[in-house]
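Colleague: Structure here, sequence nowhere to be found:
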């Protein structure tokens, strides 16, 4: 019997890059995804939808299942925002979220909010032990992603 892990992450950071440069990178899904750690493959599905196939999650010496999900992306240059919603029937996870970009002094403030659910194909009694580890691994990936983006914005 499987169990579900729920993830909800909000992060913000500032960069000296201009808002239009930040928006341009974040609105370009393949380019932005190239900075996300452990992406095995990003498959275009058409209509600005993409399937994310992640490398398998490893916890210590144990390898868990592969996370697969798809999202449709909408970007709005007028509001400097990028939003994504899940594509039904794709993979074992559902992810949604947004980027909010706003001028801040001589640079830009960037806000990320993402939430999702992951169906873990392991016995339910392991949920108590594994859920916090899976959440931690996801948060660490987000932090690495933001760090990689910050380096790209400054470069």
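Modeller: All right, it came through fine. From a predicted model like this one, the values you see are computed outputs, not experimental measurements. Numbers count the residues shown, from 1 in each chain.

Colleague: contacts and neighbour counts: CA atoms only from here.
Modeller: Will do.

Colleague: residues of the lengthiest helix in the chain that come out buried?
Modeller: Longest helix in the chain by number of residues (criterion: DSSP state H): helix 127-154. By neighbour count on 16 or more other C-alpha atoms under 10 Å, the buried set for helix 127-154 is 127, 130-131, 134-135, 138-139, 142, 145-146, 148-150.

Colleague: Give me the buried positions along the helix or strand containing residue 111.
Modeller: Using DSSP states H and E, residue 111 sits in strand 107-120. Neighbour-count burial for strand 107-120, counted by 16+ other C-alpha under 10 Å, picks out 108, 109, 110, 111, 112, 114, 116, 118, 119, 120.

Colleague: what angle do that strand and helix 127-154 make?
Modeller: 150 degrees (axes from the mean of the first three to the mean of the last three C-alpha atoms, to 10 degrees).

Colleague: what's strand 107-120 packed up against?
Modeller: strand 3-15, helix 19-27, strand 93-104 (3 or more C-alpha pairs under 8 Å, 6 or more residues apart in numbering; DSSP states H and E).

Colleague: Kindly recompute the last result at 6 Å.
Modeller: Judged by 3 or more C-alpha pairs under 6 Å, 6 or more residues apart in numbering; DSSP states H and E, the packing partners of strand 107-120 are strand 3-15, strand 93-104.

Colleague: for comparison:
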């Protein structure tokens, strides 16, 4: 095991909001699964994803996150981008508007989200690939894990709009 990597139990004991979760996040956390984490609520899961997409558009979150990513690849022609946990693809849609020659692989752990992206306008874009992938299975993103995998070989930037957590 690498010294700088958290142990299995450290990840398991981490709050859902990640290591920087506020006291309120920690106080309100329960053991009850959220709709996005449940396999028995496909309809509600899609409704939550649609609501998150709408919220991202209304409050400018897609724009804000896309601009942060764009600033990193602005001068890179045909930049390779890997989006982790894309759910609805809002970040990638906006990033493609800002950088039309970017090649983006959108991934999500939820097959329904990947299917919806692949069947939609974003999935029809010639520079977009939609893939089912669980980044949690790749413990080390920087080393020999996800960034050197066949999911998306050697991207210039990896983006995600929410913290990744282990498991579902």
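Modeller: Yep, that arrived. Since the model is a prediction, treat every value here as computed from it, not as a measurement.

Colleague: Mind telling me the TM-score for this superposition?
Modeller: Once superposed, the chains reach a TM-score of 0.29 (TM-score structural alignment, normalised by the length of the first structure), with 85 aligned residues with a C-alpha RMSD of 5.3 Å.

Colleague: now the strand holding residue 111 of the first structure, how far from the chain's geometric center?
Modeller: 6 Å (C-alpha atoms, centre = their mean, to the nearest Å).

Colleague: Name the residues that touch it?
Modeller: Residues outside strand 107-120 of the first structure that contact it (C-alpha atoms under 6 Å, 6 or more residues apart in numbering) are 2-19, 92-102.

Colleague: still on that earlier bit, make TSV out of the helices and strands packed on strand 107-120 of the first structure and add distance to residue 86 of the first structure and mean neighbour count.
Modeller: Shown next, in TSV, are these (distance: least, C-alpha to C-alpha, whole Å; neighbours: other C-alpha atoms under 10 Å):
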stretch	distance to residue 86 of the first structure	mean neighbour count
strand 3-15	14	15
strand 93-104	5	19
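
Colleague: These: which one's closest to residue 26 of the first structure?
Modeller: Residue 26 of the first structure lies closest to strand 93-104 among those, at 7.8 Å (C-alpha to C-alpha).

Colleague: Now do the closest one: distance to the chain's middle.
Modeller: Chain-centre distance of strand 93-104 of the first structure: 9 Å, with C-alpha atoms, centre = their mean.

Colleague: what's the angle between it and strand 107-120?
Modeller: Using the same axes, to 10 degrees: strand 93-104 of the first structure against strand 107-120 is 170 degrees.

Colleague: In three-state terms, label the closest residue to residue 93 of the second structure other than its chain neighbours for me.
Modeller: Computed as C-alpha to C-alpha, 6 or more residues apart in numbering, the closest residue to residue 93 of the second structure that is not its neighbour in sequence is residue 122, at 6.5 Å. When classified by DSSP: H, G, I helix; E, B strand; the rest coil, residue 122 of the second structure comes out as helix.

Colleague: before we move on, the earlier item: got the helices and strands packed on strand 107-120 of the first structure as a markdown table, with distance to residue 70 of the first structure columns?
Modeller: Listed next are those as a markdown table, based on distance: least, C-alpha to C-alpha, whole Å:
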| stretch | distance to residue 70 of the first structure |
| --- | --- |
| strand 3-15 | 16 |
| strand 93-104 | 7 |
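
Colleague: closest one to residue 29 of the first structure among the ones you listed?
Modeller: Among these, the nearest to residue 29 of the first structure by C-alpha to C-alpha is strand 93-104 (11.9 Å).

Colleague: Show me what that closest one is in contact with.
Modeller: 19, 69, 80-86, 108-118.

Colleague: Quick check: residue 130 of the second structure is in a strand.
Modeller: Yes - per three-state DSSP, residue 130 of the second structure lies within a strand segment.
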